[in-house]
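need the 3D shape of this:
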Amino acid sequence: MLANKHILLIVGGGIAAFKSLDLVRRLRERGCRVTPVLTKSGAEFVTPLSLSALSASKIYQDLFDLTDEAEMGHIELSRAADLIVVAPATADLMAKMASGLANDLASTLLLATDKRVLIAPSMNVRMWDHPATQRNLTTLQGDGVLVVGPNEGDMACGEYGPGRMAEVPEIIAAIDAALSDGPLKGKHILVTSGPTHEPIDPVRYIANRSSGAQGTAIGAALAALGADVTFVTGPADVLPPQGVDVIKVQTAAQMLDAVQSAPAADAAVFAAAVADWRVANAGDSKIKKDGSGLPTLEFAENPDILATVSQMTVGRPKLVVGFAAETDDVIANATAKRLRKGCDWIVANDVSPNTGIMGGKENAVTLISDAGAENWPRMGKEAVATALAKRIAEALA
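I've put the predicted structure just below:
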């Protein structure tokens, strides 16, 4: 998909800028034409000569280059490429993009372009978690900017957490997806993910051990195949996927409202671990341990989101996929659940404590449909998501 494509690569300042050299090399290996734009701070980490040699292209750095600007070079640069990639995208660059500032070549190109933009954020974990950066991220995603990463891990500053720039193969995969229509182009898919929190009082709640990792991976895999994804998530441990429409909820009732308010979908994947019950007599203020005895909690059933959508008579998605997290008789219980709920597929897994699946990085699932039960080998949750997304694309073809 990348052969003969033209990438305008903006290299921001940061230790991760060294990865941009490998990115250029790998893109060129795939037949891409790469035009680098090196920011002033980026030049503190990589040299113009290195970028020029690897890209076999002129390097652009100065907005007021008289030769280029005589022909409005910044406008031509911003629109001649098939895709603009910012790697690394620093907190400063993201802030400029979100605010519409244009005081150097890179920010001017980003404001003047009519092409899609993909950013690979890279910064200190506290900078990434700062409310200002998160506001900027939300603004950029709302503007249609694509995002890959950041990853979690050790940083050059000695801290640990999210903020590491995505690895080069991940960035190339995101570029490939951005330039590809994909088999799910034009399809709208609804995905639910994460746990729900059912209040006991304002400071306590009932929940489960779901991290939201599998649902997040599914949302990302569907988006990578070109789908427009509405991603409804409870309070998960992981960040939502990039390039999707994120709706955050807390309770099962809120999740049902979000699902019913979402645009009509071609398929729906209910990966959320929705609490079966809520506390009917939840306190408006904190329940105190005052020696008067144990509190009495009254439980009520939560709405069944999967069954509600599966049994719709009008507007039902063509394909409805449920999940069954079981600890006993996995296949039998999941098969019975599929029939009881009325969904098309059930993705079943054994979440017994010894499996390490609930909250872990791997999954071992069985896909249950009219055709029977198909056991998949244990693999990473991203690989499970990719395989499921491909099956969904085949079903919707």
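
okay, CA-based contacts and neighbour counts for the rest of this
Noted.

which element is Pro190 on?
Rather than Pro, residue 190 is Leu. strand 188-193 (DSSP states H and E).

that strand packs against which elements?
Applying 3 or more Cα pairs under 8 Å, 6 or more residues apart in numbering; DSSP states H and E, one finds that strand 188-193 makes contact with helix 213-224, strand 228-233, strand 267-270.

is it possible to export these to a markdown table including distance to Ile84?
Shown next, in a markdown table, are those (distance: least, Cα to Cα, whole Å):
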| stretch | distance to Ile84 |
| --- | --- |
| helix 213-224 | 17 |
| strand 228-233 | 21 |
| strand 267-270 | 31 |
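
between those, which gets nearest to Glu69?
Closest of the helices and strands packed on strand 188-193 to Glu69 is helix 213-224, at 36.9 Å (criterion: Cα to Cα).

tell me the first helix or strand C-terminal of the helix or strand where Ala332 lies.
In this assignment (DSSP H and E), Ala332 forms part of helix 330-341. Where DSSP H and E defines the elements, the next helix or strand beyond helix 330-341 is strand 345-350.

just the angle between that following strand and helix 330-341, please?
Angle between the axes of strand 345-350 and helix 330-341 is 150 degrees (criterion: axes from the mean of the first three to the mean of the last three Cα atoms, to 10 degrees).

mind checking how far the residue nearest to Asp22 when sequence neighbours are not counted is from Leu388?
Of all residues not flanking Asp22 in the chain, Val168 sits nearest, at 7.1 Å (Cα to Cα, 6 or more residues apart in numbering). Using Cα to Cα, to the nearest Å, we find Val168 at a distance of 24 Å from Leu388.

I have a second one here; can you model it like the first so I can compare?
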Amino acid sequence: MKQITGGATAAKGFQAACTAAGIKYENRTDMAMIYSQVPCRVAGTFTTNLVKAAPVLWDRDIVKNSDYAQAVVVNAGIANACTGQEGLDYCQKTADQAAKVLGIPASAVCVASTGVIGKQLPIDRIMAGVDALAPKLADGVEAGNAAAKAIMTTDTHEKEVAVTFEIGGKTVTIGGMCKGSGMIHPNMCTMLAFVTTDLAISKELLQEALSANVKDTFNMISVDGDTSTNDTLLLMANGLAENPEITEKGADYDAFCEALNFVNTTLAKMMAGDGEGATALFEVTVVNAETKEQAQVLAKSVICSSLTKAAIFGHDANWGRILCAMGYSGAAFDPDKVDLYFESKGGKIKLIENGVALDYSEEEATKILSEPEVTAIADLKLGDAQGTAWGCDLSYDYVKINADYRS
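Below you'll find the model as predicted:
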């Protein structure tokens, strides 16, 4: 596997475009389109929030019932959530318009929205945006990067990644783009992610691979504990790599899963590290657990702890907050066996051993915690399983951003 420059347009046959439709933002692009020159097998996972935005309902139906998908239309600024039948009708109108200009069925058009909940889309601007997007479709790095920028809301930078790998003597590419900075929590988050590949694979295995992988990637991040109404992750495979189609599990399927895991992990960490107001990516790894589930529950509890996140922002080695968050996670463990470390490019330091504080240097700990990527490692000494979760620190700017988000 080799990482390459690019994102959603890295794989053969995929194009992208962006435009400024004036949906909410001024002087920036706010709509994007991804298009495959040939029909795609499509898989998806969506928010677990009971309140689901209209685009989630639309895409979920396409993933389940459509023979294929070929395009995705995305807008930033308005979420089209809690908008009733009118919001669903706007999904239909958007898909119909895309179908018209692209020459494909409306049932092959996915839609996605992100932004403020409760407002109706300015459908005339959306329709005009679709008309503007189609002629701009292009392959290559620049088109993909421009699309990744267009779907941002409070994100501070675009998020994309791509890799190549070999299957059946053919070079296969998988790449993707995502957005997400706030209202991010495990169980899919206001995250939108679009992953594309030229792999030939059955729809059933495509969905199985995605559903399994999301548990270890996007579902292991949290910024603020809020599970969004709009979370959508779509994976499209058009088969243009011309590898022997993967129809059963084996070495080829495993190679694909490895590449998918790299792409999804990279995108997920980008979102966690770009949390609203964040200054650091905060990774928590629990090792030597009895089970993977136990390790993941403990790791997620720590990254969701507001007190721990605030300590990371202040570069304060307040390990008691971490042990406390582990204690209320619901996962059983022996606190008298736990060793805890902090690690970053600034070094590694052991803070507690067998649940008791060591005589460590606060100055050295602060130096380690001052890096833009910080890891806490908890050793349970109970088994050989492990799990990792990703979050960010909690800064003053998080409140500032969210206090006036609608304006």
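
where does the TM-score land?
Superposed pair, TM-score by TM-score structural alignment, normalised by the length of the first structure: 0.30. Supporting alignment: 208 aligned residues with a Cα RMSD of 7.2 Å.

turn the helices and strands packed on strand 188-193 of the first structure into TSV, columns for mean neighbour count.
Converted to TSV, those look like this (neighbours: other Cα atoms under 10 Å):
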stretch	mean neighbour count
helix 213-224	26
strand 228-233	25
strand 267-270	25
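
what helix or strand is Leu133 of the second structure on?
helix 123-133.

and that helix, what other elements does it pack with?
strand 14-19, strand 31-46, helix 84-102.

quick one: which of the helices and strands packed on strand 188-193 of the first structure is nearest Ala178 of the first structure?
Across these, closest to Ala178 of the first structure is helix 213-224 (Cα to Cα), at 7.8 Å.

between that closest one and strand 228-233, how many degrees?
Using the same axes, to 10 degrees: helix 213-224 of the first structure against strand 228-233 is 170 degrees.

now helix 213-224 of the first structure against strand 188-193, angle please.
Computed by the same axes, to 10 degrees, the angle between helix 213-224 of the first structure and strand 188-193 is 160 degrees.

check which helices and strands helix 213-224 of the first structure sits against.
helix 168-179, strand 188-193, strand 228-233, helix 381-396.

can you give me the buried ones in the helix or strand containing Tyr398 of the second structure?
Assessed by DSSP H and E, Tyr398 of the second structure sits inside helix 396-403. Using 16 or more other Cα atoms under 10 Å as the test for burial, helix 396-403 of the second structure gives Tyr398.

what of stretch 292-306 of the second structure?
So, applying 16+ other Cα under 10 Å, buried residues of stretch 292-306 of the second structure: 292, 294-306.

now the helices and strands packed on helix 213-224 of the first structure as TSV including distance to Met255 of the first structure?
TSV is the format used below for these (distance: least, Cα to Cα, whole Å):
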stretch	distance to Met255 of the first structure
helix 168-179	29
strand 188-193	8
strand 228-233	7
helix 381-396	21
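
nearest to Asn349 of the first structure, of those?
helix 381-396 (11.5 Å).

tell me what angle the closest one forms with strand 188-193.
150 degrees.

show me what helix 381-396 of the first structure is packed up against.
Counting by 3+ Cα pairs under 8 Å, 6+ apart, helix 381-396 of the first structure packs on helix 213-224, strand 319-326, strand 362-363.

tabulate those (TSV), appending distance to Asp154 of the first structure.
Shown next, in TSV, are those (distance: least, Cα to Cα, whole Å):
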stretch	distance to Asp154 of the first structure
helix 213-224	20
strand 319-326	33
strand 362-363	22
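
quick one, which of the ones you listed is nearest to Phe299 of the first structure?
Checked against Cα to Cα, the stretch from these lying closest is strand 319-326, at 21.5 Å.

circling back: among the buried residues of stretch 292-306 of the second structure, name the ones in helices.
292, 294-303, 306 (DSSP state H).

pretty sure Val168 of the first structure contacts Arg25?
No - if you go by Cα atoms under 8 Å, Val168 of the first structure and Arg25 don't touch, sitting 10.2 Å apart.

and the two? which has more neighbours close in?
Set Val168 of the first structure next to Arg25 and count neighbours by other Cα atoms under 10 Å: Val168 wins out with 19 against 16.

and the more buried one, how far from Ala177 of the first structure?
Applying Cα to Cα to Val168 of the first structure and Ala177 of the first structure gives a distance of 14 Å.

repeat for Phe18 of the first structure
Counting by Cα to Cα, the gap from Phe18 of the first structure to Ala177 of the first structure is 23 Å.
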